[in-house]
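> sharing a model prediction with you, sequence too.
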Amino acid sequence: MRHGKKINHLGRTASHRKAMLSNLAASLILHKRVSTTVAKAKALRKYVEPLLTKAKNDTTHSRRTVFAYLQNKESLKELFDEVAAKIANRPGGYTRILKTGYRLGDNAEMCVLELVDYNEDMLTTTGTAAAGAKKSRRRGGKKTSAETAAPAAAAPAAPAPEAPAATETSKDETNDAQ
């Protein structure tokens, strides 16, 4: 049984796991997204989100604490200068996991882990969808009189006599074929 065993060891020793998560976190901060397996992404999310929270408070102590985890000066500078300014108002949930399918070689489930505030495509689509049109439901409700009048006006414009003529010619063609 797995009582009290929350950490996913990812099939690695502790030092290998620590180095891998540190490198992935540095890449995520520098490039704003990283493609990896779902298991590694979930482990990386638990690793990097406390670092992002600590980066909101730009003090010498918090810089040294984050550097102890990242071990990368460029990613540390990027985190405290640009990323921290963008996530300053967000109360958590800095990352998003988007599943992309399965890897061809070993069929591992792959995903993209990205920083939420840096995906401009999703920010624009969610902003317009929330403020835009009314969402549709599966079964339609009662229609208003304007909606029922519009289809009724369009229906007589369709040529009705042509439909039976087309079926009669097809019947003649099937009789000739026999």
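Arrived safely. Numbers count the residues shown, from 1 in each chain.
> going forward, measure contacts between C-alpha atoms and count neighbours the same way
Fine.
> the closest residue to Thr37 other than its chain neighbours: neighbour count?
Distance criterion CA to CA, 6 or more residues apart in numbering; nearest residue to Thr37, sequence neighbours excluded, is Met110 at 4.3 Å. By the measure other CA atoms under 10 Å, the count of residues near Met110 is 20.
> next up, a structure to set beside the first:
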Amino acid sequence: MPTPPKGKRLGGGAAHERLMLANLAAQLFEHKSITTTQTKAKRLRPYAERLITFAKRGDLAARRRVQGTIASRNRTNKGIVHELFVNIAPVMAEREGGYTRITKIGNRKGDNAPMAVIELVMEPVSPKQAVVKEATQAAATAAPAEEPTVEETASASSASAESADSAESAASPVEAADEKNEKKDEA
């Protein structure tokens, strides 16, 4: 797992921080969304996303590694690991990262700590991104397109000329009124 940053740790020691992050990750995978402090949410994000990346691999070694990471002292969280590998990982298969979203929600009433909601992004990848990706792949593999024929070019230019004429006729009364106002101002 990612090494904890130097300096102050959540909860005091490095071992306690690892346990807290494991418990937060287990709750995130179980409930799909949790409310916590902004600092804990920011520390949880890379930890949880790494576990999801292991789950996307889906092999036995990855399952055992996640199980060892999420397991608490007296109990194992096999149900949560199963949920992660069976339900969450297939949804995240098309995503190349960014599995979690942090939303700031204001301060806690008791101690005024800044709070945030961290949730799994379960929506499918944006169709616009998929279309752009497919278009670039198609452009790379397809042969160059044929040039337009003379008839197609002529019809396109006549259509643009007609739209320009209609735009000029629509603007003419306004310009005429402006010219009349200018003449009155000069007199």
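Good, I have the coordinates. Only a predicted model underlies this, so the values are computations on that prediction, with no experimental measurement involved.
> return the residues in contact with the residue nearest to Thr37 of structure 1.
Shown in contact with Met110 of structure 1 (CA atoms under 8 Å, 6 or more residues apart in numbering): 35-38, 99-103.
> what strand or helix carries the corresponding residue of structure 2 for it?
Mapped onto structure 2 by TM-score structural alignment, Met110 of structure 1 lines up with Met115. Using DSSP states H and E, Met115 of structure 2 falls within strand 114-120.
> who are the packing partners of the next helix or strand after that strand?
The helix or strand immediately downstream of strand 114-120 of structure 2 is helix 127-141, counting by DSSP H and E. Other helices and strands packing on helix 127-141 of structure 2, by 3 or more CA pairs under 8 Å, 6 or more residues apart in numbering; DSSP states H and E, are absent; none qualifies.
> ok, back up a step: Thr148 of structure 1 versus the residue nearest to Thr37 of structure 1, what's the distance?
Distance, Met110 of structure 1 to Thr148 of structure 1, by CA to CA, to the nearest Å: 48 Å.
> next: Ala130 of structure 1.
Distance, Ala130 of structure 1 to Thr148 of structure 1, by CA to CA: 28 Å.
> quick one, helices of structure 2?
Residue ranges of the helices in structure 2, as given by DSSP state H, are 14-31, 38-57, 60-70, 78-83, 89-91, 127-141, 150-186.
> out of those helices, nearest to Lys6 of structure 2?
helix 14-31 (10.1 Å; CA to CA).
> average gap between that closest one and structure 1?
Helix 14-31 of structure 2, aligned to structure 1 and superposed, deviates on average by 0.8 Å (mean CA distance after the TM-score superposition for structure 1).
> what sits against the residue nearest the centre of structure 2?
In structure 2, the C-alpha nearest the mean C-alpha coordinate belongs to Gly98, at 5.8 Å (CA atoms, centre = their mean). For Gly98 of structure 2, the contacting residues are 49, 121, by CA under 8 Å, 6+ apart.
> what's the match for it in structure 1?
In structure 1, Gly98 of structure 2 lands on Gly93 (TM-score structural alignment).
> how far away is its match from Ser170 of structure 1?
Relative to Ser170 of structure 1, Gly93 of structure 1 is positioned 63 Å away (CA to CA).
> do the same with Ala131 of structure 1
Counting by CA to CA, the separation of Ala131 of structure 1 from Ser170 of structure 1 is 51 Å.
> more neighbours, these two?
The neighbour count for Ala131 of structure 1 versus Ser170, taken as other CA under 10 Å, is higher for Ser170 (11 against 8).
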